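Undergrad: Have a look; sequence and predicted model below, questions after that.
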Amino acid sequence: MNASDEPYEAGPVAALRRIAFLLERAREDTYKVKAFRGAAATILPLPAEDVARAVEAGTLTDLPGIGASSGKVIAAAVRGQVPERLARLEAEHAGPLTDGGAALRAALRGDCHSHSDWSDGGSPIEEMAMTAIELGHEYLVLTDHSPRLKVARGLSAERLQRQLGVVDAVNEHLGGGADGGGAGGEPGFTLLKGIEVDILDDGSLDQSEEMLDRLDLRVASVHSKLAMDAGAMTRRMIGAVRQRHTNVLGHCTGRLVTGGRGTRQQSSFDARAVFEACAENDVAVEINSRPERRDPPFALLALARDAGCVFSIDSDAHAPGQLDFLQLGCERAEDAGIDADRIVNTWPRQRLLEWARK
């Protein structure tokens, strides 16, 4: 197929990034995404005239990380045409992910749960931040995993400390910072320092007190022994909720309802007791937007609502395109009749930070 005859002015890097975003949003295979993000990384530092010369000479695929498919996209974009692959993906995957949740999605200011390639995410921190900006976020909390989750390359205290320096550098580059100040006094965008910290068997958290103190926000989640006895799981979760560092209880049931990892039954625990502990300790219950999680299920979501909990609607994104999953969680929150002011990521950044520092 030939490239579209429509004019295209965004350039080849933008075309490659958009293709990768749409593939991630559609939960396509990772290897497809990497081909386009890798090609974008290859040509990003090159002068535009060098890329154009390679297109005309037919030598694009001599460059590392550029194959036949990404080469076609680059060639079309350089010639000012909409790449056919991009046009097809826009038609197939650019529409709304769901019918509901639009009003609440418009009220969200950020996302409190995301992963980078420092743990089990697929993209660099900078790419996650740039995509969050493009989606209109005022903030994104970077919450890579804690050390016990070795399968996800969880961060030791030393690696987390290095990551915090990278976050500072990204914010400096973007003109943001801890107060969110941008150029000219505008709110700007801030990448916030966080963690998805494992809840250990006894309810303690899988990271040092010192490092947890240095973070803006902490999501605490159970990732192991999900089938443990209901009484023990209840004590474990309440113990974590009572920890002074815990801000958000992540994907509380641990269930999987669809997707490449198969399905998994939800954990058994006294949900009323856990949610009452969340309300008493001002810990948000996460509404996890991942299509394969949809956690908590509706009955538990309603129970948390009636217990007086606050909530955090999170993408749990492991790739930039997945940051757009938020509307799926918004639809579920609207169906449950949860007021927007009870959702912490509708709050201005400073209010969120003050709440998280409780």
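TA: Here it is on my side, so go on.
Undergrad: From now on I want contacts and neighbour counts done on CA atoms only, so please keep to that.
TA: Noted.
Undergrad: which stretches of the stretch 151-300 of the chain form helices?
TA: 157-174, 209-213, 230-241, 271-280, 298-306 (DSSP state H, counting those that start in this stretch).
Undergrad: Beyond the helix or strand containing residue 20, next helix or strand please.
TA: Residue 20 is part of helix 12-25 when elements are defined by DSSP states H and E. Note on helix 12-25: by DSSP H and E, the next helix or strand toward the C-terminus is helix 30-43.
Undergrad: could you give the angle of that next one to helix 12-25?
TA: If you take axes from the mean of the first three to the mean of the last three CA atoms, to 10 degrees, helix 30-43 sits at 160 degrees to helix 12-25.
Undergrad: Put this next to the first one:
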Amino acid sequence: GQRRRDIERFRSVTRRLQILDGAEVDILSDGELAEVAGGREQFDILIGSVHWGSDSRTWASAVTGAASRHDFDILGHYDGYLTSYREKDGRRVAEVLASNDVAVELSSRYPPQNESFLELAKEAGCEFVFGSDAHMTREVGSIQKAKELAAALGLEVLSSRQVLKRFS
């Protein structure tokens, strides 16, 4: 599509700025990812996110199902729609994310309700990335709240260079 052509054109004229083509895709309650026009394989990076209210068990089942099939690269705003949270479900999600190399987003738009999940993810060996979850151009790169959270919890976050190396 036009988006991809624009990215390819820009990539061909600049070496100073590297652009990844990515999308945020819904993780459905059955553990599948929502379909994307043109297919998910067109993207360099996929953020999988739950966008529906769920209890802890349903959330864990959906996220672990999608992560175990290597369907996405980053879990976006991991608990933004949780109606309940159980540590045993969080531990299972963290372990599956870590074993499938799925990073956890620290979102400035959706502050975590359950910071203990981040501790479990850290213990499991998950990597962390910053995300602005920008809905408007002026919000792109707005990650100050996420940086403060990482510092408060002692989380090491992938640098921009590490993200580019891993996903490009």
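TA: Ah, there it is. Being a predicted model, the structure only gives us computed values, none of them experimental.
Undergrad: Output the helices of the stretch 151-300 of structure 1 in JSON lines, with mean neighbour count and distance to residue 31 of structure 1 appended to each entry.
TA: Listed next are these as JSON lines, based on neighbours: other CA atoms under 10 Å; distance: least, CA to CA, whole Å:
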{"stretch": "helix 157-174", "mean neighbour count": "16", "distance to residue 31 of structure 1": "26"}
{"stretch": "helix 209-213", "mean neighbour count": "14", "distance to residue 31 of structure 1": "34"}
{"stretch": "helix 230-241", "mean neighbour count": "21", "distance to residue 31 of structure 1": "36"}
{"stretch": "helix 271-280", "mean neighbour count": "20", "distance to residue 31 of structure 1": "39"}
{"stretch": "helix 298-306", "mean neighbour count": "17", "distance to residue 31 of structure 1": "34"}
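Undergrad: what does the helix holding residue 20 of structure 1 rub up against?
TA: 29-30, 32-34, 36-37, 39-40, 43-44, 70, 73-75, 77-78, 83, 85-86, 89-90, 93-94, 319-325 (CA atoms under 8 Å, 6 or more residues apart in numbering).
Undergrad: mind redoing it with 7 Å?
TA: 33, 36-37, 40, 44, 74, 77-78, 86, 89, 93-94, 319-322, 324 (CA atoms under 7 Å, 6 or more residues apart in numbering).
Undergrad: Dump the helices of the stretch 151-300 of structure 1 to a markdown table, plus distance to residue 17 of structure 1.
TA: A markdown table is the format used below for the helices of the stretch 151-300 of structure 1 (distance: least, CA to CA, whole Å):
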| stretch | distance to residue 17 of structure 1 |
| --- | --- |
| helix 157-174 | 19 |
| helix 209-213 | 33 |
| helix 230-241 | 39 |
| helix 271-280 | 39 |
| helix 298-306 | 35 |
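Undergrad: Quick one: closest of these to residue 111 of structure 1.
TA: Proximity to residue 111 of structure 1, assessed across the helices of the stretch 151-300 of structure 1 by CA to CA, is greatest for helix 157-174 (15.7 Å).
Undergrad: what stretch of structure 2 does the strand ranked longest in structure 1 fall on?
TA: In structure 1, taking DSSP state E as the definition, the longest strand is strand 190-198. Alignment of strand 190-198 of structure 1 against structure 2: residues 18-26, by TM-score structural alignment.
Undergrad: got the buried residues for that stretch?
TA: 23, 24, 25, 26 (16 or more other CA atoms under 10 Å).
Undergrad: got the end-to-end distance for it?
TA: 26 Å (CA to CA, to the nearest Å).
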